[in-house]
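Trainee: Structure of the sequence below:
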Amino acid sequence: MNELIDVAVLTTADSEAGVALGIHDAFWLVGRLWNQAHGLEDTPVFAPRIVTATDEPLMTATGVTINPGASISDGAASGIVFVPSLLPCEGKCLPDVEPNLLDWVKQSKAAGARIVSSCTGSFLLAEAGLLDGCEATTHWAFVETFRRRFPKVTVHGERTLVAADEKASVVTAGGASSWTDLTLYLVGRFAGEEEARRLARMSLFDWHHQGQNPYARLTIRSQTADAVVRQAQEWIALSYDQRNVIQRIIRRSELAERTFNRRFRAATGMSPLEYLQAVRLEEAKQQLESDDATVEEIASAVGYDDTSSFRRLFKSRTGLTPAEHRKRFKAPPIYYGSPKRSSSG
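Mentor: Next up, the predicted model:
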């Protein structure tokens, strides 16, 4: 029997317990679940373990207590170190990581371990200095926070998986559920593509080929310092479905067009047109997910007379067509089962 590959799931009090345990179980299932379903002998490939700062039970931020399989005092890892997502504090700030955990990650990297993270776990890798001068990704909602905190890292918020180097010795994954993409990638790399396909089929894991853009909700920087821009934002929120919106808000501002555009971009990071498009597309997303109106009806409802232009813009900004977005994100109907036949029938 081949030696099992060690997978150390580094878990802290700020980790999402469900993600940490999901990662652990997914690797444990490789070579087991498919085989058992098909009457074959188990052929495990990985030896996953939850690793924490101490060997004491760990209470996570979501109230779940985890009994670790090992602690960092047991020595550096040599296989895979997987850092799951960290839950944010108030103000979308990520928690500080204990220095001893950062040291352990760096020691594991020096010992030859592959270091990977999902979602906001990339903050821990960046804090350890493993991403300096490299490329990475993180959850779309924390991209700007990441950029401000780690200016030496080039962050791609639209991507699902990003390797920091040619050898992929450090890999980061984007949004919360992207841990499944990263797990499939690692299974494919270490156990073969067929094992990755089997895990995907048995666990119903779906590759996020389109990146994070389809999942991103509009994040508009609130504006309070510039009253003119704040009023323009409020008016757009109420009038995005009307025609000639930009011209009308410029007239309302009583500023020269160039001056208004400059102040608006300085305050929001977008041009007025980009901001309007973002608001319209966010509303379109929500309508696609919540009702059965046609794409033409939704385009018109959010301010687009030309449905073709709307489709092109939607695809360019989200990576999906409106129909594809609806198919992926609209809640499925609940199946209650076939009605029972009457005993007298």
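Trainee: only C-alpha atoms for contact and neighbour calcs from this point on.
Mentor: Noted.
Trainee: Which helix or which strand is home to residue 115?
Mentor: Assigned by DSSP states H and E, residue 115 belongs to strand 114-118.
Trainee: what does that strand contact?
Mentor: 78-85, 105, 109, 125, 138, 168-176, 178-179, 182 (C-alpha atoms under 8 Å, 6 or more residues apart in numbering).
Trainee: mind listing what's buried in stretch 125-137?
Mentor: By neighbour count on 16 or more other C-alpha atoms under 10 Å, the buried set for stretch 125-137 is 125, 126, 127, 128, 130, 131, 132, 134, 135, 136, 137.
Trainee: if I look at the first one, how far off is residue 167?
Mentor: Look at residue 125 and residue 167: by C-alpha to C-alpha, to the nearest Å, they are 17 Å apart.
Trainee: May I see the buried residues of the helix or strand containing residue 297?
Mentor: Element membership of residue 297, judged by DSSP H and E, is helix 295-301. Within helix 295-301, the residues that count as buried by 16+ other C-alpha under 10 Å are 295, 298, 299, 300, 301.
Trainee: Which strands or helices does it pack on?
Mentor: Packed against helix 295-301 by the contact rule (3 or more C-alpha pairs under 8 Å, 6 or more residues apart in numbering; DSSP states H and E) you find helix 272-290, helix 307-318.
Trainee: gap between the nearest residue to residue 19 once chain neighbours are set aside and residue 8?
Mentor: Once flanking residues are discounted, residue 19 sits nearest to residue 84: 6.3 Å by C-alpha to C-alpha, 6 or more residues apart in numbering. Computed with C-alpha to C-alpha, the distance linking residue 84 and residue 8 is 11 Å.
Trainee: repeat for residue 45
Mentor: For residue 45, the distance to residue 8 - C-alpha to C-alpha - is 14 Å.
Trainee: Would you do the same for the sequence below? I want to compare the two.
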Amino acid sequence: MSAVEAMDGQPPPASIRVALLAFDDVEALDLAGPYEVFTTAARLHARHQPGTPPLFDVRCVARTTAGGVVVRARAGLRIVPDGDFSDAVLPDVLIVPGGVVDDAMRCPDTLAWIARAAASARVTASVCTGAFLLAAAGVVRDGAVTTHWEDVDDLRRQFPRLDVRTGVRWVQHGGAGRLFTSAGISAGIDLSLHLVERLAGRALAGRTARQMDTPWHPDPQGVSHA
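Mentor: Below is the predicted model of the structure:
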């Protein structure tokens, strides 16, 4: 069974490895929103199916710098990743958040890791301006994408081959269901809930949204400020 298909609402037997990229000036909710969705889904799955392997093994990954691997998010929140590019296991699901991405886009190590992780991942997704990083890494070269409403024109200018959509919460790139991009910040929660639905069934995605006490917009054409 594919990692993007649930059979009768049942998840695959082994843990699904989820990696979230962390970098200086990452938007905190871009990272924390998906992190909360996948870890909450794993907790609820364990509650309903005790004794089974964890549904999601969720890790934050960052580039090692001279100052260590502590990442300073936008507005100053400090994040301690679980690993760096040298020791992180390649994921089944790669989440690339956004934020102020200028330095990350100029970092060869970061772009190389994104490209390598995306090549092995069964699902790759960006949140907000993470779409710039996917494009800069060559993961997405054309086709439909989206990003934060404030950055639509800039994404079109920098990567003119992309079909940058507005008025959507998230976009599936192509028909294979392996690549997704979301609109800004909180839209990453909607996209992550959609991925939980794809990976483990709609019932678990719905329970996860309820546990998080967040409205879920399953329709990507739903509420957006773009």
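Trainee: Overlay them and tell me the TM-score.
Mentor: Once superposed, chain against chain, the TM-score is 0.82 (TM-score structural alignment, normalised by the length of the second structure); 209 aligned residues with a C-alpha RMSD of 2.4 Å.
Trainee: can you list residues touching both of residue 84 and residue 8 of the first structure?
Mentor: By C-alpha under 8 Å, 6+ apart, no residue touches both residue 84 of the first structure and residue 8.
Trainee: Between these two, which has more neighbouring residues?
Mentor: Of the pair residue 84 of the first structure and residue 8, residue 84 is the one with more neighbours under other C-alpha atoms under 10 Å, namely 31 against 28.
Trainee: I'd say the more buried one and residue 12 touch.
Mentor: No. Between residue 84 of the first structure and residue 12 there is no contact under C-alpha atoms under 8 Å: 9.2 Å.
Trainee: returning to what we had before: which one of the helices and strands packed on helix 295-301 of the first structure lies closest to residue 215 of the first structure?
Mentor: The closest of those to residue 215 of the first structure is helix 307-318. By C-alpha to C-alpha, the value is 8.0 Å.
Trainee: corresponding residue for residue 149 of the second structure in the first structure?
Mentor: Aligned counterpart of residue 149 of the second structure in the first structure: residue 140 (TM-score structural alignment).
Trainee: mind listing what its match touches?
Mentor: The contact partners of residue 140 of the first structure, by C-alpha under 8 Å, 6+ apart, come to 157, 158, 174, 175, 212, 213, 216.
Trainee: Trace residue 57 of the second structure over to the first structure, please.
Mentor: Match for residue 57 of the second structure (TM-score structural alignment): residue 47.
Trainee: Give the aligned range of the helix holding residue 297 of the first structure in the second structure.
Mentor: The aligned range for helix 295-301 of the first structure is empty, by TM-score structural alignment.
Trainee: where exactly do the strands run in the first structure?
Mentor: With DSSP state E applied, the first structure shows strands at 5-10, 46-52, 58-59, 65-66, 70-71, 80-83, 114-118, 135-136, 154-155, 161-163, 170-173, listed in chain order.
Trainee: In CSV, list those along with distance to residue 327 of the first structure.
Mentor: CSV is the format used below for the strands of the first structure (distance: least, C-alpha to C-alpha, whole Å):
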stretch, distance to residue 327 of the first structure
strand 5-10, 33
strand 46-52, 35
strand 58-59, 38
strand 65-66, 36
strand 70-71, 42
strand 80-83, 31
strand 114-118, 25
strand 135-136, 29
strand 154-155, 29
strand 161-163, 23
strand 170-173, 24
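Trainee: re earlier: so what corresponds to the residue nearest to residue 19 of the first structure in the second structure?
Mentor: So, by TM-score structural alignment, residue 84 of the first structure is matched to residue 97.
Trainee: For residue 125 of the second structure, see how far away the residue minimising distance to the centre of the second structure is.
Mentor: Centroid-nearest residue in the second structure: residue 95, 2.6 Å away (criterion: C-alpha atoms, centre = their mean). From residue 95 of the second structure over to residue 125 of the second structure the distance is 5 Å, taken as C-alpha to C-alpha.
Trainee: neighbours of the counterpart of residue 225 of the second structure in the first structure, just the number please.
Mentor: Matched by TM-score structural alignment, residue 225 of the second structure corresponds to residue 215 in the first structure. Residue 215 of the first structure has 18 neighbouring residues, counting by other C-alpha under 10 Å.
Trainee: biggest helix in the second structure by residues?
Mentor: Identified as the longest helix of the second structure according to DSSP state H is helix 28-48.
Trainee: Would you mark the buried spots in that helix?
Mentor: Residues of helix 28-48 of the second structure classed as buried by neighbour count (16+ other C-alpha under 10 Å): 28-45.
Trainee: Same question for stretch 280-299 of the first structure.
Mentor: Here stretch 280-299 of the first structure shows 280, 281, 282, 283, 284, 285, 287, 288, 289, 295, 298, 299 as buried, counting by 16+ other C-alpha under 10 Å.
Trainee: Tell me how far the residue of the second structure most remote from its centre lies from residue 13 of the second structure.
Mentor: The outermost residue of the second structure relative to its centre, with distances by C-alpha atoms, centre = their mean, is residue 51 at 27.5 Å. Remark: distance between residue 51 of the second structure and residue 13 of the second structure (C-alpha to C-alpha) = 12 Å.
Trainee: Next: residue 215 of the second structure.
Mentor: 29 Å.
Trainee: any idea how far stretch 52-65 of the first structure is from the chain center?
Mentor: For stretch 52-65 of the first structure, the distance from its own C-alpha centre to the chain's C-alpha centre is 23 Å (C-alpha atoms, centre = their mean, to the nearest Å).
Trainee: Look up the closest residue to residue 76 of the first structure, ignoring the ones flanking it.
Mentor: residue 108 (4.7 Å).
Trainee: After alignment, which residue of the second structure pairs with the one you found?
Mentor: Residue 108 of the first structure maps onto residue 117 in the second structure, by TM-score structural alignment.
Trainee: Tell me how many other residues surround that match.
Mentor: Around residue 117 of the second structure there are 23 residues (other C-alpha under 10 Å).
Trainee: thought it was touching residue 94?
Mentor: Yes. Shown here, residue 117 of the second structure and residue 94 form a contact pair, counting by C-alpha under 8 Å, at 6.9 Å.
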